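A.B. asks: got a predicted structure here, sequence first:
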Amino acid sequence: MEYTLTPIGYVHSMIKTRDQAPKQGTEGAPSAEISILPEYRDALDGMEPGSRLILLTWFHKSDRTYLRVHPRGNVNIPKRGVFSTRSPDRPNPIGLHEVTLTKISNLNLEVTPLEALDGTPVVDIKPAI
């Protein structure tokens, strides 16, 4: 079986490299903009500034061969399976980010905080519960 993910938009951020990215959004991540592709305009209906959202992203710069990693990249911590960590390097590098929607302008969503790299594909948006 083959599965396909289609980006609905892309992250525009001041974070350009993995070294610049905090491990979690709550660890000093900046605001970022999500540019939604025009064909998904109607999917934005009902979104309002102040809403808490879950962004699902595709970590396009991740290494998909890792099955074990040092948690948080700290070599002093023994390696563990990636499914017990939040490492971006994993078989299916799906990112999960809880953010606040601060502004909507046409097809652009301003969110905060977001630790994703500039150019990261966004594959879905859901309301946080």
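C.D. replies: Nice, thanks for sending it over. Numbers count the residues shown, from 1 in each chain.
A.B. asks: can we go C-alpha only for contacts and neighbour counts from here?
C.D. replies: OK.
A.B. asks: can you pull the contacts of V99?
C.D. replies: 52-55, 111-114 (C-alpha atoms under 8 Å, 6 or more residues apart in numbering).
A.B. asks: would TSV of the residues you listed with neighbour count, secondary structure and distance to Y10 be doable?
C.D. replies: Formatted as TSV, the entries for the contacts of V99 read as follows, by neighbours: other C-alpha atoms under 10 Å; DSSP: H, G, I helix; E, B strand; the rest coil; distance: C-alpha to C-alpha, whole Å:
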residue	neighbour count	secondary structure	distance to Y10
R52	19	strand	18
L53	19	strand	15
I54	18	strand	15
L55	21	strand	11
V111	25	strand	12
T112	21	strand	15
P113	20	coil	15
L114	27	coil	12
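A.B. asks: use this one as the comparison:
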Amino acid sequence: MREIRLKPIGYVEEGLPQEGASRRDFISTVRVFDEYADGLLGLEEYSHVFVIWYMDRVERVELRVRPRRLPDAPEVGIFATRFPPRPNPIGLTVAEIVAVEPPRLRLRNLDAWTGSPVLDIKPYDVLDAITSPKMPEWLRRLLNIDR
């Protein structure tokens, strides 16, 4: 298999201040490197984006995990979660665009850490919307979702 090389397009200038902080209320700032700032043209026409970022502080891999805040939850494989200790610690978040101010983006709901490398930004559109995704009971409890 061929080697994969990725080059960051920017970084999280201001990310979530602490683990457990509410990402739904926090406004993050992504700083796109000047050489890629022209790529932001037209992004203000969208309400949300996918932000693909590298979890550069992950130091271990765990193939089985148990949700930290739910001690009675079942042990599951890392690919059945969005937890960080992954073989390739790549973060993927759908974030709301608050402002496009090249070379910066202001985003709500980004769960990336300050300083994290940003690998790509893609617009979110109606083709990406899933209205009622299936999810395990332990995740519904963790997110306080009744259904």
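C.D. replies: Looks like it came in fine. Everything numeric here is computed off the predicted structure, so don't read it as measured data.
A.B. asks: so which of the contacts of V99 of the first structure comes closest to R90 of the first structure?
C.D. replies: L55 (17.9 Å; C-alpha to C-alpha).
A.B. asks: grab the nearest non-local neighbour of the corresponding residue of the second structure for the closest one.
C.D. replies: L55 of the first structure maps onto V51 of the second structure when the alignment is built from TM-score structural alignment. Once its chain neighbours are removed from consideration, V51 of the second structure has its nearest residue in I121; the separation is 4.8 Å (C-alpha to C-alpha, 6 or more residues apart in numbering).
A.B. asks: looking at the second structure, which strand is longest?
C.D. replies: Across the second structure, the strand with the greatest residue count (assigned by DSSP state E) is strand 90-101.
A.B. asks: give me the mean deviation of that strand from the first structure.
C.D. replies: Strand 90-101 of the second structure, aligned to the first structure and superposed, deviates on average by 1.2 Å (mean C-alpha distance after the TM-score superposition for the first structure).
A.B. asks: which one is K7 of the second structure nearest to, not counting chain neighbours?
C.D. replies: With C-alpha to C-alpha, 6+ apart as the measure, L119 is the residue that lies nearest to K7 of the second structure, at 6.6 Å, once sequence neighbours are left out.
A.B. asks: next up, the contacts around the residue minimising distance to the centre of the second structure.
C.D. replies: In the second structure, the C-alpha closest to the average C-alpha coordinate belongs to T93, at a distance of 2.8 Å (C-alpha atoms, centre = their mean). In this structure, T93 of the second structure makes contact with 50-52, 109-111, judged by C-alpha under 8 Å, 6+ apart.
A.B. asks: roughly how far does the residue lying farthest from the centre of the first structure sit from V69 of the first structure?
C.D. replies: In the first structure, counting by C-alpha atoms, centre = their mean, N76 sits farthest out from the average C-alpha position, at 26.7 Å. Distance from N76 of the first structure to V69 of the first structure, counting by C-alpha to C-alpha, to the nearest Å: 11 Å.
A.B. asks: try L56 of the first structure
C.D. replies: In this structure, L56 of the first structure lies at 22 Å from V69 of the first structure, with C-alpha to C-alpha as the measure.
A.B. asks: more neighbours: which of these two?
C.D. replies: Using other C-alpha atoms under 10 Å, the more surrounded residue of L56 of the first structure and V69 is V69, with 22 against 18.
A.B. asks: what's the matching residue for that one over in the second structure?
C.D. replies: Match for V69 of the first structure (TM-score structural alignment): V65.
A.B. asks: isn't its match right up against E75?
C.D. replies: Yes. Distance between V65 of the second structure and E75: 5.4 Å, which falls inside the contact criterion (C-alpha atoms under 8 Å).
A.B. asks: which residues touch E75 of the second structure?
C.D. replies: When contacts are counted by C-alpha under 8 Å, 6+ apart, E75 of the second structure is found next to 64-67.
A.B. asks: skipping its backbone neighbours, what lies nearest the counterpart of it in the first structure in space?
C.D. replies: Matched to the first structure by TM-score structural alignment, E75 of the second structure sits across from K79. Taking C-alpha to C-alpha, 6+ apart as the measure, K79 of the first structure lies nearest to H70, with 4.3 Å between them; neighbours along the chain are not counted.
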